[in-house]
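> After the sequence you'll find the predicted model.
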Amino acid sequence: MTTSNVNPLATYGLFLAWAVHDAEELAFGPRWLRENLPGLRERFPGVPEAVWRAAEGVDEREFAAAVGVMAVIVGAAAAAGARSGGRSSFYQGALAGFGLHGLVHLAQAAAVRDVTPGSVTSPLVVIPFSLWARGRLRRAGVLRPVRLGGVVTGLAVAAGATVVSHAVGRRLAARF
């Protein structure tokens, strides 16, 4: 175990903040999508049909399974952060991706001009926690600077983890 003066809440807190945020998504996501999909299709005709078909296929069981898969990913990142005193690239990347994905939720809500799943906890939990944890890492001298390439990578990793979580979630929901 690497010693560090990083508050354990900055590392393990990633999982806690994620759990609060994903509880909101779990409670409202599938129903909101079902109720709003026709209007979204009409409002955003440029979105490929494959995206709409995939969205139509997401039910509560698949979504819950996907959240469970993501819990494993985020939990592993938080544990890696704790073990390394906040130095882990995996943890720091997950933390950056988590904060950036909060901004994506706010952009989604702005695009549809309404509250969307995840848009309530993003400004209240996701973004403030991410900034606070990054500040703790900075004060401890272990924060790697984020450049444009890191932002793009962070968003890509977050999107990839979401796609993997839903793919595995779909398979799990179909099996059980």
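Received it, and whenever you're ready, just let me know what you need.

> only C-alpha atoms for contact and neighbour calcs from this point on.
Fine.

> what helix or strand does the spatially most central residue of the chain sit in?
Closest residue to the average C-alpha location of the chain: Phe98 at 4.8 Å, with Cα atoms, centre = their mean. Under the criterion of DSSP states H and E, Phe98 resides in helix 89-112.

> what helices or strands is that helix leaning on?
Here helix 89-112 is seen to pack against helix 8-43, helix 60-83, helix 127-139, helix 148-175 when contacts are counted using 3 or more Cα pairs under 8 Å, 6 or more residues apart in numbering; DSSP states H and E.

> another one to put next to it:
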Amino acid sequence: MTQEANDVDAVVVWGLLAAWALHDTEEVVMVPRWVRTHVPELRRRFPQVPETVWRRLESVDAREFTTAVAAMAVLLAAVCADGQRTGGRSAVYQTALNAFGLHGLVHLAQAATMRGYTPGSATTPLVVLPFTVWARGRLRRSGVLRRTRPRDLAQGLGFAAVAAVATHALAQGPLRRR
């Protein structure tokens, strides 16, 4: 691999962390207030959702949410380091890239369901989806992008879900003990 290819791979690989940071800045700023003001409406619109879900959502404060985001940053930095080490070939990196793009589609579905803004929906069409498409294209042109099968999409969504649950659980533990 030439030095130029390594430079491109570094931009593609570490760009995931940068794009994620821009996107999650929106969430850190907007989630706490949005949750406080919208949970009553969500309860009315979705009565089938168990009350424990609404209570848990209401209990997440700005400090806990920010701690979870910081934990996710550490996870993504490790993923990007593995992507850099492998020139973008890492299955973990490519799964995380897929997860980033797919989670953006989830944000857009949430906004459509709410018929308005939801945290994360502003930066999804501006950052998340364009970066994902661009990075996948660069990996494809470099010959390192694995063929994407339906199973890979499921793994990407699973990765995003597990990472979100794990980082929130991690954030909740130390903060709840205080």
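Perfect, I can see it now. Source: prediction; values computed, not measured.

> Post the TM-score for the overlay when you can.
The TM-score (TM-score structural alignment, normalised by the length of the first structure) is 0.95; 176 aligned residues with a Cα RMSD of 1.8 Å.

> Just want the angle from the helix holding Phe98 of the first structure to helix 127-139.
Relative orientation of helix 89-112 of the first structure versus helix 127-139 (axes from the mean of the first three to the mean of the last three Cα atoms, to 10 degrees): 150 degrees.

> Which stretch of the second structure lines up against the following helix or strand past helix 89-112 of the first structure?
Going down the chain from helix 89-112 of the first structure, the next helix or strand is helix 121, by DSSP H and E. Using TM-score structural alignment, helix 121 of the first structure corresponds to residues 123 of the second structure.

> swap in stretch 138-149 of the first structure?
On the basis of TM-score structural alignment, stretch 138-149 of the first structure is assigned to residues 140-151 in the second structure.

> wait, what's in contact with the aligned residue in the second structure for Glu25 of the first structure?
Matched by TM-score structural alignment, Glu25 of the first structure corresponds to Glu27 in the second structure. Going by Cα atoms under 8 Å, 6 or more residues apart in numbering, Glu27 of the second structure touches 119-120.

> start and end residues in the second structure for the helix holding Phe98 of the first structure, please.
Going by TM-score structural alignment, helix 89-112 of the first structure sits over residues 91-114 in the second structure.

> buried stuff in that stretch?
91-105, 107-108, 110-111 (16 or more other Cα atoms under 10 Å).

> same question, stretch 60-78 of the first structure
Of the residues in stretch 60-78 of the first structure, 60-71, 73-78 count as buried by neighbour count, 16+ other Cα under 10 Å.

> what do you get for stretch 156-163 of the first structure?
157-158, 161-162.

> So what touches that stretch?
66, 70, 73, 94, 97-98, 101.

> ditto for stretch 106-117 of the second structure
By Cα under 8 Å, 6+ apart, stretch 106-117 of the second structure touches 118-121, 124.

> May I ask which two of the residues you listed are separated the most?
Greatest spacing in the contacts of stretch 106-117 of the second structure, by Cα to Cα: Thr118 and Thr124 (10.7 Å).

> just to revisit the earlier point, I'd like the contacts of stretch 156-163 of the first structure laid out as TSV, including distance to Ala50 of the first structure.
What follows is the contacts of stretch 156-163 of the first structure, written out as TSV (distance: Cα to Cα, whole Å):
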residue	distance to Ala50 of the first structure
Ala66	19
Met70	23
Ile73	26
Ala94	28
Gly97	25
Phe98	26
His101	22
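
> Looking at these, which is nearest Asn7 of the first structure?
The closest of the contacts of stretch 156-163 of the first structure to Asn7 of the first structure turns out to be Ala94 (Cα to Cα; 17.1 Å).

> ok, for that closest one, nearest residue in space, not its chain neighbours?
Ala77 (6.5 Å; Cα to Cα, 6 or more residues apart in numbering).

> dump the residue contacts of the one you found.
By Cα under 8 Å, 6+ apart, the contact list for Ala77 of the first structure reads 90-91, 94.

> same deal with Ser142 of the second structure?
By Cα under 8 Å, 6+ apart, the contact list for Ser142 of the second structure reads Ala5.

> That one and Asp7 of the second structure, how far apart?
Distance from Ser142 of the second structure to Asp7 of the second structure, counting by Cα to Cα, to the nearest Å: 12 Å.

> How about Thr37 of the second structure?
For Thr37 of the second structure, the distance to Asp7 of the second structure - Cα to Cα - is 45 Å.
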